[in-house]
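S.K.: below is the sequence, then the predicted model.
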Amino acid sequence: MPKGDGKLVAQNRKARHDYSIIDTVEAGMVLQGTEIKSVRGARINLKDGYAKIQNGEIYLHNVHISPYEQGNQFNHDPLRVRKLLMHKKQILRLLNETKATGNTLIPLKVYIKDGYAKVLIGLAKGKKNYDKREDLKRKDMKRETDRMMRIK
């Protein structure tokens, strides 16, 4: 089954610039009543978000979901810690990968799939500055060659 199919709500574009993505895993999100309405309205920011494994469960930290405008007293805390739903084997595998090699878990995309909010979690390794510069050079060279091919 392809990962990431569904209505894309939010994307963490900076993640692919700052990290090398090793693997991706889909997880469900546990949301409160007004949170899902804000997510469907694309009022979510993944920029500084990360996932953390605690007591055999995985949680999403620093993901900002704006309060729902018509939510009045039932609104939620925008930066609350949200639980993610994954199989135990997947969580244990991610735990081993993050402990052993110093990798981290970051949210890449949030999308609606079959009526449920899903998040695509990436197992990532941080890039050094010279790696980022190298990627930018490669991207510029590719853009330049594509442009030249179009001209001819």
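M.R.: Nice, thanks for sending it over. Numbering: from 1, shown residues only.

S.K.: going forward, measure contacts between C-alpha atoms and count neighbours the same way
M.R.: Fine.

S.K.: now stretch 76-86: how far from the chain's centre is it?
M.R.: Relative to its chain's centre, stretch 76-86 lies at 13 Å (Cα atoms, centre = their mean, to the nearest Å).

S.K.: contacts for it?
M.R.: Among residues not part of stretch 76-86, those counted as contacts by Cα atoms under 8 Å, 6 or more residues apart in numbering are 26-32, 34-35, 57-67.

S.K.: try 10 Å this time
M.R.: 25-35, 44, 49, 51-53, 57-68, 91, 118-119, 121 (Cα atoms under 10 Å, 6 or more residues apart in numbering).

S.K.: can you give me the end-to-end span of it?
M.R.: 23 Å (Cα to Cα, to the nearest Å).

S.K.: element containing Leu92, please.
M.R.: For Leu92, the element it lies in under DSSP states H and E is helix 88-101.

S.K.: please compare the first structure with the one that follows:
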Amino acid sequence: MPREKGRKLIAQNRRARHDYHIDDTYEAGIVLTGTEVKSLRAGRASLVEGFAQVKNGEVWLENVHIPEYSQGTWTNHAARRPRKLLLHREEIARLIGKTQEAGRTLVPLSLYFSEGKAKVEIALARGKRTYDKRRDIAEREAKRDIERALRRRR
């Protein structure tokens, strides 16, 4: 069986970039059961309400929805169970320090297969205020209007 190459995106959390200021990103392996991997290979997952937290020196991914595998039997998994993330000890120590600061949280940005292994990209983030979100939307619309005007001039 040939080995997979590259990165195959499964799920992305677009809402996270809208709701949070992204400070730092980390790539982490994820501990999964067999039926979870099969469900992910079918391209089914949702990161919308997901978050990560540090418990007892380990990082856990909570509230990420990986639906039950349709062909699974009694060995099927729970859809929203906590899943352990695999990070280096130094990265975990850094995350422990950073998440204890006020207003910092860990949010999943994307879930993907990298060379056949399931990975999750988590971000150290600060929540945006409503006026920050409005300003970002206004900037995006202004850029779009400028691009539109430039295209018309050509």
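M.R.: Here it is on my side, so go on. Quick caveat: nothing in here was measured; it's all calculated off a predicted structure.

S.K.: where does the TM-score land?
M.R.: The TM-score (TM-score structural alignment, normalised by the length of the first structure) is 0.95; 148 aligned residues with a Cα RMSD of 0.9 Å.

S.K.: thinking again about what came up before, compared with the second structure, how much does the helix holding Leu92 of the first structure deviate?
M.R.: Mean deviation of helix 88-101 of the first structure relative to the second structure after superposition (mean Cα distance after the TM-score superposition for the first structure): 0.9 Å.

S.K.: where exactly do the strands run in the first structure?
M.R.: Secondary structure of the first structure by DSSP state E: the strands cover 7-11, 19-29, 44-45, 50-54, 57-61, 64-65, 82-85, 104-113, 116-126.

S.K.: quick test: name the residue nearest the centre of the first structure.
M.R.: The centroid of the first structure falls nearest to Pro107 when counting by Cα atoms, centre = their mean (1.8 Å).

S.K.: return the residues in contact with it.
M.R.: By Cα under 10 Å, 6+ apart, the residues touching Pro107 of the first structure are 10-12, 15, 24-27, 46-51, 60-61, 63, 119-124.

S.K.: if you set the cut-off to 8 Å instead, what comes out?
M.R.: Contacts here follow Cα under 8 Å, 6+ apart; on that basis Pro107 of the first structure touches Asn12, Leu46, Gly49, Tyr50, Ala51, Val119, Leu120, Ile121, Gly122.

S.K.: how close does it get to Lys139 of the first structure?
M.R.: 23 Å.

S.K.: do I have it right that Asn13 of the second structure meets Phe51?
M.R.: No: Asn13 of the second structure is beyond contact range of Phe51, at 10.8 Å (criterion: Cα atoms under 8 Å).
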